[in-house]
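K.L.:
Model the following, please.
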Amino acid sequence: MPVKFQQMPDSDGYFGEYGGQIIPPELKAIMDEINEAYEQVSKTEAFQKELRDLYADYVGRPSPIFFARRLTELQGGARIFLKREDLNHTGAHKINHCLGEALLAKHMGKTKVLAETGAGQHGVALATACALIGIECEIHMGEIDIKKEHPNVTKMKILGCKLVPVTRGTKTLKDAVDSAFDEYLRDPVNFFYAIGSVVGPHPFPKMVRDFQSIVGIEARQQFLAKEGCLPDYLTACVGGGSNAIGLFTAFLNDEAVKIIGVEAAGKGLDTPDHAATLTLGSKGALHGFECYNLQDKEGLPLPVYSIASGLDYPGVGPQHCYLKDIERVRYESVDDKECLDAFMKLSRLEGIIPALESAHAVAYAMKLAKELPEEKTILVNLSGRGDKDADFVAEYLSL
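P.N.:
The predicted structure is shown next:
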């Protein structure tokens, strides 16, 4: 019998031995309240209809599947298809769960929604959702990422959110999470922390996965309609893991579909400058849950690095950890050079500028395609567009 992945996590928020609520008792009560509200509200026809209507009329779903013909011809071998989440309103998959979280926060009577952001896509999507729903929004972002992702910073300010620069630690995503969580703890009764990935204490890995599962549900139906079969391979980039789990979930019980998550190898796995959590990490607690993470001998998170700001996180979603352990998903890594090569090739061959995060998945698909016969197919989750990265890449490559 296949594992019924949709029944996970268990009632304590665990995917196997990963997840849970590694938090103080008073905060556990708040998380349990959010879980109860989510389970009650999200199952109602009124909530589902409102979200469906917003996905269709506001986000522009379903996002299409595109055959990357010229990229395929260049690589040779398997055909490469793209699930175009970059075409969503706000330019990435993040809007899928941000709308759900903002709707839930409003239903619960919260006065402010808080979040962290790395590449800025989650920040823009949440600021957008909060403007639409009519609730105050505050985004914490590392100082380094603010300089690197200036276009998204401008968008967040225009959308009316309060942007808090984070100057502690490495001044990147992990520190933005710490900062946002500190603010949340000031008033967890009235504030809602809209976590930007399938990480954090239960119920957030479950909630974000459920909202993102629309990606895989659509893709499965679309690919069957287009090709008359399921894809042979799926691939998506993995930082915290929301876009990947969004695509993977609908296919987990399809044993013939091989699934690959792609982490950031940064400047190389033999250097300290990477974010390959599932490749080189070990089990520990981080930000209120158990997962693989990159940590020192004392169990403290190590500094991590990726050219893609959305991937430089020292932990990963607990369901990804479980899927690695049971070998249902294979996790590989792509370095900065390979990422930039994929970024430029997709841009110049297909007229699609990908986010640097998504370019990691494209880069792995390009390598994989060469190893496979022409009748095989690879579906890549193109999780975001590269508007935010264009100036950085142009300067980096002296274009």
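
K.L.:
CA atoms for contacts and neighbours, from now on please.
P.N.:
Noted.

K.L.:
Who are the packing partners of the strand ranked longest in the chain?
P.N.:
Counting by DSSP state E, the longest strand found in the chain is strand 258-266. With contacts taken as 3 or more CA pairs under 8 Å, 6 or more residues apart in numbering; DSSP states H and E, strand 258-266 sits against strand 233-237, strand 329-335, helix 336-350, helix 356-371.

K.L.:
which is the next helix or strand following it?
P.N.:
Proceeding N to C from strand 258-266, the next assigned helix or strand is helix 277-280, under DSSP states H and E.

K.L.:
Pull the residues that contact that next one.
P.N.:
With contacts defined as CA atoms under 8 Å, 6 or more residues apart in numbering, helix 277-280 is touched by 263, 292-294, 314-316, 321, 324, 331-333.

K.L.:
how about a cut-off of 10 Å?
P.N.:
238-240, 261-265, 269, 274, 283, 291-295, 304, 312-317, 320-321, 324-325, 330-333 (CA atoms under 10 Å, 6 or more residues apart in numbering).

K.L.:
distance between it and the chain's centre?
P.N.:
Relative to its chain's centre, helix 277-280 lies at 17 Å (CA atoms, centre = their mean, to the nearest Å).

K.L.:
Pull out the buried residues from it.
P.N.:
The neighbour-count check on helix 277-280 (16 or more other CA atoms under 10 Å) flags 277-279 as buried.

K.L.:
Second input sequence below; structure requested for side-by-side comparison:
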Amino acid sequence: MGDPGRQGRFGNYGGGYVPESLVAACRQVEEAFREAWPDPGFQQSLARLLAVQVGRPTPLTPVRRLSAELGINLLLKREDLTHTGSHKINNVLGQALLARRMGKTHLIAETGAGQHGVATATAAALLGLAATVFMGQRDIERQALNVYRMRMLGAEVVPVETGSRTLKDATSQAMRHWVGATEHSYYCVGSVIGPHPYPWMVRTFQRVIGDEARGQCAAELSTAVPDYVVACVGGGSNAAGTFAGFVDTSARLVGVEAEGGAGAALGRVGVLHGARSLFLQDGDGQIVEAHSIAAGLDYPGVGPEHAHLRDLGRARYVTVTDDEATSALVRLARTEGIVAALESAHAVAWVIRAAGAGELPPGATVMLTLSGRGDKDVSTLKELA
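P.N.:
Here you go, the predicted structure:
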């Protein structure tokens, strides 16, 4: 999981399939990132923000009661404890610093569950930038708390009424808006999707999760490396960041997708939002709507690096149903006092299912990234009660 080169290729995937009007903008972002990332001053600024604003490092929490019930050793990397409540802030602060370094004054973002939007609004307020967040109308309705948080932080939230009115359409609209605003605006992509350099850059900012977790596992475990490393996957940023810390170890990497949004598990090769990857498609090659109770997993594809890891056999991608995810959320809450986001609950659900089916050997050590907290999902869960 290194530098994909100037073409942005992860094996057969990636690239920059964008309109001519965005080619120069993407190249400008790449050049700025290549210049900034090795700069000690940039690194120090980001590290300080991650420490004093985000609260890094986040803890690695042993979940003893649930582990005992499952017959395994389950450890949670607690991204739910970050400021703003999810892993999204790690990437956004890096990109917001980059935008300011480039002289941009306005952040553009897409959001599904609202966590990336909240993180973008937070970073914009912190660094004195304007922010416009595109969000599908369906997601606005089911993530009303995060919409209110974004607006309270000063961001403009633009409803997207086209298509499925979810993350895919919000991303499309954000990219269209960027076309006419590249001079002063920076598109702050929320996942390891989109044209080069975004999949590589977002993973690089998110690998703080995997690097921290690897060091914490080395201190916690007699074997130093867990048997399994598990994370939920929509576009796949928290999983990409987690896997980056363990890809060169013996740990088995498992990405858990929503059954209705399983780009890595069930998708075919196609192009969407500027990158070649795996997407859900109909017989004519048209992108089909994804479905998930978790708005952050309601995306019909997966980032190109995940597609490459799947092809290599280095990571395995599995699916979980809405019912399994909600059941896992409740079980984790009642055994450990942790209310996870519905996205993260998909990863917990797979661990519960795999342990019960004997797929996880008794005593196996599992490190799972809990990508976010579940405050935003309370209304959805109340409707199901």
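
K.L.:
on that earlier part again, quick check, nearest of the buried residues of helix 277-280 of the first structure to residue 8 of the first structure?
P.N.:
Using CA to CA, residue 278 is the member of those that lies nearest residue 8 of the first structure, at 19.9 Å.

K.L.:
Between the two ends of stretch 307-324 of the second structure, what distance do you get?
P.N.:
In stretch 307-324 of the second structure, first residue to last residue: 24 Å (CA to CA, to the nearest Å).

K.L.:
if we can go back for a sec, now the angle from the longest strand of the first structure to strand 233-237?
P.N.:
Our comparison of strand 258-266 of the first structure with strand 233-237, counting by axes from the mean of the first three to the mean of the last three CA atoms, to 10 degrees, yields an angle of 30 degrees.

K.L.:
okay, the angle between strand 258-266 of the first structure and helix 336-350?
P.N.:
Put simply, strand 258-266 of the first structure runs at 120 degrees to helix 336-350, going by the same axes, to 10 degrees.

K.L.:
Grab the nearest non-local neighbour of the aligned residue in the second structure for residue 336 of the first structure.
P.N.:
Matched to the second structure by TM-score structural alignment, residue 336 of the first structure sits across from residue 322. If the residues on either side of it in the chain are set aside, residue 322 of the second structure comes closest to residue 293, at 5.8 Å by CA to CA, 6 or more residues apart in numbering.

K.L.:
any idea how far that neighbour lies from residue 310 of the second structure?
P.N.:
24 Å.

K.L.:
residues touching the residue nearest to the spatial centre of the first structure, list them.
P.N.:
The first structure has residue 242 as the residue nearest its centroid, 3.1 Å off, counting by CA atoms, centre = their mean. By CA under 10 Å, 6+ apart, residue 242 of the first structure lies in contact with 93-94, 97, 196-199, 205, 208-213, 236, 248, 316-317, 320, 383.

K.L.:
try 7 Å
P.N.:
For residue 242 of the first structure, the contacting residues are 197-198, 208-209, 212, by CA atoms under 7 Å, 6 or more residues apart in numbering.

K.L.:
if we can go back for a sec, and the match of residue 336 of the first structure, how many neighbours does it have?
P.N.:
Residue 322 of the second structure has 21 neighbouring residues, counting by other CA atoms under 10 Å.

K.L.:
ok, it touching residue 297?
P.N.:
No: the criterion here is CA atoms under 7 Å, and residue 322 of the second structure misses it with residue 297 at 10.9 Å.

K.L.:
Residue 291 of the first structure maps to what in the second structure?
P.N.:
The alignment partner of residue 291 of the first structure in the second structure, by TM-score structural alignment, is residue 277.

K.L.:
Grab the nearest non-local neighbour of its match.
P.N.:
Among residues not flanking residue 277 of the second structure along the chain, residue 304 sits closest, at 4.8 Å (CA to CA, 6+ apart).

K.L.:
Mind listing residues that contact stretch 132-146 of the first structure?
P.N.:
Applying CA under 7 Å, 6+ apart, the contact partners of stretch 132-146 of the first structure are 102-103, 111-119, 123, 127, 130, 153, 161-167, 171-173, 175-176, 179-180, 309.

K.L.:
Now, those residues that are in helices?
P.N.:
Assignment to helices by DSSP state H places the following of the contacts of stretch 132-146 of the first structure there: 102-103, 123, 127, 130, 153, 173, 175-176, 179-180.

K.L.:
quick one: the strands in the stretch 151-300 of the second structure?
P.N.:
156-160, 185-187, 228-232, 252-258, 268-272, 275-279 (DSSP state E, counting those that start in this stretch).

K.L.:
check contacts around the closest residue to residue 329 of the first structure other than its chain neighbours.
P.N.:
Nearest-residue entry for residue 329 of the first structure: residue 259, 5.1 Å, with adjacent residues in sequence omitted and distances by CA to CA, 6+ apart. Counting by CA under 7 Å, 6+ apart, residue 259 of the first structure makes contact with 233-235, 329-330.

K.L.:
Aligned counterpart of residue 259 of the first structure in the second structure, please.
P.N.:
By TM-score structural alignment, residue 259 of the first structure lines up with residue 253.

K.L.:
Please apply the same query to residue 92 of the first structure.
P.N.:
So, by TM-score structural alignment, residue 92 of the first structure is matched to residue 86.

K.L.:
Residue 206 of the second structure versus that match, what's the distance?
P.N.:
For residue 86 of the second structure, the distance to residue 206 of the second structure - CA to CA - is 11 Å.

K.L.:
Compare those two (neighbour count), which wins?
P.N.:
Set side by side, residue 86 of the second structure and residue 206 show more neighbours around residue 206, with 28 against 25, by other CA under 10 Å.

K.L.:
what about the match of residue 291 of the first structure, neighbour count?
P.N.:
By the measure other CA under 10 Å, the count of residues near residue 277 of the second structure is 29.

K.L.:
Just tell me the aligned range of stretch 8-27 of the second structure in the first structure.
P.N.:
The counterpart of stretch 8-27 of the second structure in the first structure, counting by TM-score structural alignment, spans residues 13-32.

K.L.:
one step back: from the ones in helices among the contacts of stretch 132-146 of the first structure, which single one is nearest residue 347 of the first structure?
P.N.:
Nearest to residue 347 of the first structure, judged by CA to CA, of these is residue 153 at 23.3 Å.

K.L.:
neighbours of the equivalent of that closest one over in the second structure, just the number please.
P.N.:
Counting by TM-score structural alignment, residue 153 of the first structure corresponds to residue 147 in the second structure. Residues near residue 147 of the second structure, counting by other CA under 10 Å, number 24.
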